[in-house]
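Peer 1: Here is a sequence together with a model predicted from it:
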Amino acid sequence: MAGKPFTDEEKKTLVELHGQGLSLNKIALTMDRSVGVISKYGKELGLPFDRTNTEAATAARTADLKTRRLALEEKLLSDAERLREQMWEPLDVHAFDVKGGGFVFDQIDEPTPRDKVDLIKAATYALNASIKLAEITSGNGEDDAKFMIGEFLVVAKAIAKEGINDEVEPESEAD
């Protein structure tokens, strides 16, 4: 099934958007066309879509996110440690005195068994979150999988809008 024809007006728009420095994907979204169609007509018009800047920006963003995950991982471990230590520290108790009509403040030697359960649950949650961040940061391929899923969704959306166009070949990695 062939898509709608690419008009001269769209070619002008493509040249303008490319001149503004928009990426292939951004132009495709702006023009409501598939990446393949924009790539095909961009090549016909001699418009290069250099991915060098995109790759550098993606690498920088990935490094920044890894640094943030490492910092968060460390904070979560610290949180788990502090919560664990609270199990054995004195606890200030605040309660409402129904008879006296005011608040009562007291200190007990350590939290109640119920409070200890809550502290352990919170510490475990923080520890598990830290472990999950460590797995992501260690580079087990999860980021690559998310990127591939995102790319698949872009292509699927374009196919849903335009249908499969046998005239358009997918963009190769060298482009």
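Peer 2: Nice, thanks for sending it over. Numbering: from 1, shown residues only.
Peer 1: only C-alpha atoms for contact and neighbour calcs from this point on.
Peer 2: OK.
Peer 1: hang on, residue 128 is in a helix, isn't it?
Peer 2: Yes: counting by DSSP: H, G, I helix; E, B strand; the rest coil, residue 128 is part of a helix.
Peer 1: That one and residue 25: what is the separation?
Peer 2: 37 Å (C-alpha to C-alpha, to the nearest Å).
Peer 1: take the one below as the second:
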Amino acid sequence: MPVPLPPEKHHQIVELAEQGHTRNDIARTVGCSGSTVSRYVKDAGLSFARETTAAATAARQIDQRAVRTKVNATILDQIQEALRQTAQSTTDPRAFQAFAQATASLAGAHDKLARLNPPEEDQNIEAMKEALAGFLLNAQVTARQLTEAKAGDLGPQRELDA
């Protein structure tokens, strides 16, 4: 059985609920669980407005979408920089391979974020993904060829499994 809160905390919960604060805000302020807040608010004959909760949830989802969009834009900038550095590192197989791997990793992160935050009007996303996948495959093949050439082993050309 939960330990009852001191009367001053109980009054604080009711007061904050009457002022229109959300359940979670009250719980953080008072330092108790959301279910405790709900119980004390219910016992006081109050309730939390569903419209306010729905609006707060919608606002949070919009905020989270904006954050994901910003992070995704940063990842795309990093992919572009990694591609630039990869193109400049064609003489050093290890550097080329490292940049190609970094690009692949960033592309994977971008893809995961894009699935969480699908673009609303970008119809070229599939073409961009295909072009990036083709580049990465070519980068891996080129990195392997450069590594083999540097080692003096120019054996038969091998293709990567798709």
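Peer 2: Thanks, I have it. Just so it is clear, the structure is predicted and the values come from calculations on it, not from any experiment.
Peer 1: Mind checking the TM-score on these two?
Peer 2: TM-score of the superposed chains, computed with TM-score structural alignment, normalised by the length of structure 2, equals 0.55; 118 aligned residues with a C-alpha RMSD of 3.0 Å.
Peer 1: Which strands and helices lie in contact with the longest helix along structure 2?
Peer 2: For structure 2, the helix with the greatest residue count under DSSP state H is helix 50-88. Under the contact definition 3 or more C-alpha pairs under 8 Å, 6 or more residues apart in numbering; DSSP states H and E, helix 50-88 of structure 2 sits against helix 93-116.
Peer 1: Now do the helix it packs on: everything it contacts.
Peer 2: 68, 72, 75-76, 78-79, 82-83, 85-87, 89-90, 136, 139-140, 143-144, 146-147, 150 (C-alpha atoms under 8 Å, 6 or more residues apart in numbering).
Peer 1: Quick one: average offset of that helix versus structure 1, please.
Peer 2: Superposing on structure 1 and averaging over aligned pairs (mean C-alpha distance after the TM-score superposition for structure 1), helix 93-116 of structure 2 comes out at 1.3 Å.
Peer 1: Tell me the residues of structure 1 aligned with that helix.
Peer 2: Aligned using TM-score structural alignment, helix 93-116 of structure 2 spans residues 113-136 in structure 1.
Peer 1: buried stuff in the matching stretch?
Peer 2: By neighbour count on 16 or more other C-alpha atoms under 10 Å, the buried set for stretch 113-136 of structure 1 is 116, 119-120, 122-124, 126-130, 133-134.
Peer 1: Let's have the residues you listed in TSV, adding distance to residue 94 of structure 1.
Peer 2: Converted to TSV, the buried residues of stretch 113-136 of structure 1 look like this (distance: C-alpha to C-alpha, whole Å):
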residue	distance to residue 94 of structure 1
116	17
119	18
120	21
122	21
123	23
124	26
126	26
127	29
128	31
129	31
130	32
133	36
134	38
